[in-house]
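Participant: Predicted model and sequence follow; I will ask about them next.
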Amino acid sequence: MTLLVFFGLTSTITNASTTLDFGPLKSLIGTWKTVQSGGIDVSPAQKGSKVGQGGPAVEPFYEVITFIPVADAINASDQYLTAIYYEQEVFRKRDNGKFHDQRGYFLYDKKNQLVYNSFCVPRGVCIVSEGKAGSKIDFTTSSEGIAQSKFMVDSASTTGFNMMIDFTEKDKLHYSQTTNLKIYGKPFAHSDSSTLEKVQ
């Protein structure tokens, strides 16, 4: 039994992983950690950095992602979804400092064989992307799938997001993603890639 608290509401999920159909997402349930080589983040550098404001800042990292089965839902009396919640925490290799935190859901639509990746990051940005269900998924989003604060719209707007996640190999997960930004008055393709192994 897992006890989850979201926005003050308590939901008790009992044996969700055995009673609900998560399709190909079932093999993700558990905790994953970066393999020895780690991941690479390429983001727009801050003012005063070595590469200069808006230059490509390359940051090697390691991370932990935990996928938890949660619940199912029906949208507009027609779309049936099952949901896996995930927590992603990313740390710089050079000093072990956490520099990215993400919370979201993978949603499985069995009827239409789609998976949605719905997540938020603590910068005032939330994304919804979708892709064809399978053990390798290419997620894409449109402008309708991006919500962001006025500051981010004006200063560092997200204009697109795509991600490839591949878990065809048992207990191994690889992903690469690009967040298209408009920052410092020009476009920037913020990219991340990593390989993780299932540890429990």
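Facilitator: That came in fine, so what should we check first? Numbering: from 1, shown residues only.
Participant: Please count neighbours and contacts with C-alpha atoms only from this point.
Facilitator: OK.
Participant: quick one: the spatially closest residue to Pro56 that is not a sequence neighbour and Lys136, what's the gap?
Facilitator: With Cα to Cα, 6 or more residues apart in numbering as the criterion, Pro56 has its nearest non-adjacent residue at 5.3 Å, and that residue is Pro44. Separation of Pro44 from Lys136 (Cα to Cα, to the nearest Å): 28 Å.
Participant: More neighbours: which of the two?
Facilitator: Per other Cα atoms under 10 Å, whichever of Pro44 and Lys136 has more neighbours is Pro44, with 22 against 18.
Participant: quick one, what contacts the more buried one?
Facilitator: Taking Cα atoms under 8 Å, 6 or more residues apart in numbering, we find Pro44 in contact with 53-57, 183, 188, 190.
Participant: Around the residue nearest to Met164 when sequence neighbours are not counted, how many other residues sit close by?
Facilitator: In space, and not counting its chain neighbours, Met164 is closest to Asp138: 4.5 Å by Cα to Cα, 6+ apart. Using other Cα under 10 Å, Asp138 has 19 other residues around it.
Participant: Over to the one 3 residues further on?
Facilitator: For Thr141, the neighbour count with other Cα under 10 Å is 19.
Participant: Might you report the residue contacts of the residue nearest to Met164?
Facilitator: So Asp138 contacts 130-132, 162-165 (Cα under 8 Å, 6+ apart).
Participant: okay, now the one to match up with it:
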Amino acid sequence: TRSNLGPLAPMAGLWEGVTGVDDHPAADGTERDSYVERYDLSPVDRQTNGPQLLYGLRYHTHIVKPGEIETFHDQVGYWLWEPEVQLITFSLTIPRGQCLLAAGHATPDATTFEVSATRGSPVYGIVSNPFLDRAFRTVAFRLVVTIGPGDTWSYQQETTLQVADRDEPFSHRDRNVLRRIGQSGPNPLAA
């Protein structure tokens, strides 16, 4: 239930962000795109792994460029809260053949928290298909969330890429402010 979601509780719901900014690699350096995002976070029933207890939100975010209908980015996963150790775990899967599991500690009432993952980590790592691993190798991921006033939250995301034809790593950055446009339903056991 929402009361057990710790710092994730304010994020449950349907959100829209219209001020998204994406700085990504391009042939001649860096390209900047604006984007519009719809982010749906729904509570799930508690999960157990033996003595480990997790509460969470299943999410789907869909991103388009302003005025367009074609998908610019699509992503699914879970935000999980483990109260016993005050740990947030974030999973991400995209239809380009990549997934990751990131984590970070936070207090139950935190309004800012961070999760991170590193390529090669056996627990909080990044896995890509062979093409992405060769051409745009993701070596690190960092996501900072800030719960704002008045039914808003924002994020700043940095994905460190090793692009095949570049000597230096590239910092791919995304950021957006999301405003609540709807409520999520209760988790199945609470319905």
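Facilitator: Yep, that arrived. Note that this is a predicted model, so its numbers are computed, not measured.
Participant: Now compute the TM-score of the two chains, please.
Facilitator: Here the TM-score for the pair of chains, by TM-score structural alignment, normalised by the length of the second structure, is 0.84; 173 aligned residues with a Cα RMSD of 1.6 Å.
Participant: Now do the buried residues in the longest strand seen in the second structure.
Facilitator: Longest strand in the second structure, counting residues (DSSP state E): strand 29-49. Neighbour-count burial for strand 29-49 of the second structure flags 34-44, 46 (criterion: 16 or more other Cα atoms under 10 Å).
Participant: Report the separation between Tyr39 of the second structure and Leu87 of the second structure.
Facilitator: For Tyr39 of the second structure, the distance to Leu87 of the second structure equals 22 Å [Cα to Cα].
Participant: which residues are in contact with stretch 191-199 of the first structure?
Facilitator: Under Cα under 8 Å, 6+ apart, the answer for stretch 191-199 of the first structure is 30-35, 38-43, 171-179.
Participant: how far out from the middle of the chain is stretch 45-59 of the second structure?
Facilitator: 18 Å (Cα atoms, centre = their mean, to the nearest Å).
Participant: And stretch 11-27 of the second structure, by the same measure?
Facilitator: With Cα atoms, centre = their mean, you get 10 Å for stretch 11-27 of the second structure.
Participant: and that stretch, which residues are buried?
Facilitator: Residues 11-18, 20-25 are the ones in stretch 11-27 of the second structure that count as buried (16+ other Cα under 10 Å).
Participant: Find out how far whichever helix in the first structure runs longest is from the centre of the chain, if you would.
Facilitator: Ordering each helix of the first structure by length in residues (DSSP state H) puts helix 150-155 first. What separates the centre of helix 150-155 of the first structure from the centre of its chain is 21 Å, taken as Cα atoms, centre = their mean.
Participant: just checking, next helix/strand downstream of that helix?
Facilitator: Note on helix 150-155 of the first structure: by DSSP states H and E, the next helix or strand toward the C-terminus is strand 156-166.
Participant: mean shift between that next one and the second structure?
Facilitator: For strand 156-166 of the first structure, the mean deviation from the second structure after alignment is 0.6 Å (mean Cα distance after the TM-score superposition for the first structure).
Participant: before we move on, back to that, pipe the buried residues of strand 29-49 of the second structure into a markdown table and attach distance to Gly182 of the second structure per row.
Facilitator: Output for the buried residues of strand 29-49 of the second structure, formatted as a markdown table (distance: Cα to Cα, whole Å):
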| residue | distance to Gly182 of the second structure |
| --- | --- |
| Ser34 | 23 |
| Tyr35 | 20 |
| Val36 | 16 |
| Glu37 | 14 |
| Arg38 | 11 |
| Tyr39 | 10 |
| Asp40 | 9 |
| Leu41 | 10 |
| Ser42 | 11 |
| Pro43 | 14 |
| Val44 | 17 |
| Arg46 | 23 |
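Participant: Closest one to Ile63 of the second structure out of the residues you listed, please.
Facilitator: Glu37 (4.4 Å; Cα to Cα).
Participant: Which position in the first structure pairs with the closest one?
Facilitator: For Glu37 of the second structure, the aligned position in the first structure is Glu63, judged by TM-score structural alignment.
Participant: Tell me how far the nearest residue to that match once chain neighbours are set aside lies from Leu3 of the first structure.
Facilitator: Nearest residue to Glu63 of the first structure, sequence neighbours excluded (Cα to Cα, 6+ apart): Val90, at 4.3 Å. Remark: distance between Val90 of the first structure and Leu3 of the first structure (Cα to Cα) = 24 Å.
Participant: which of the two has more neighbours?
Facilitator: Taking other Cα under 10 Å, Val90 of the first structure and Leu3 do not tie; Val90 has more neighbours (19 against 10).
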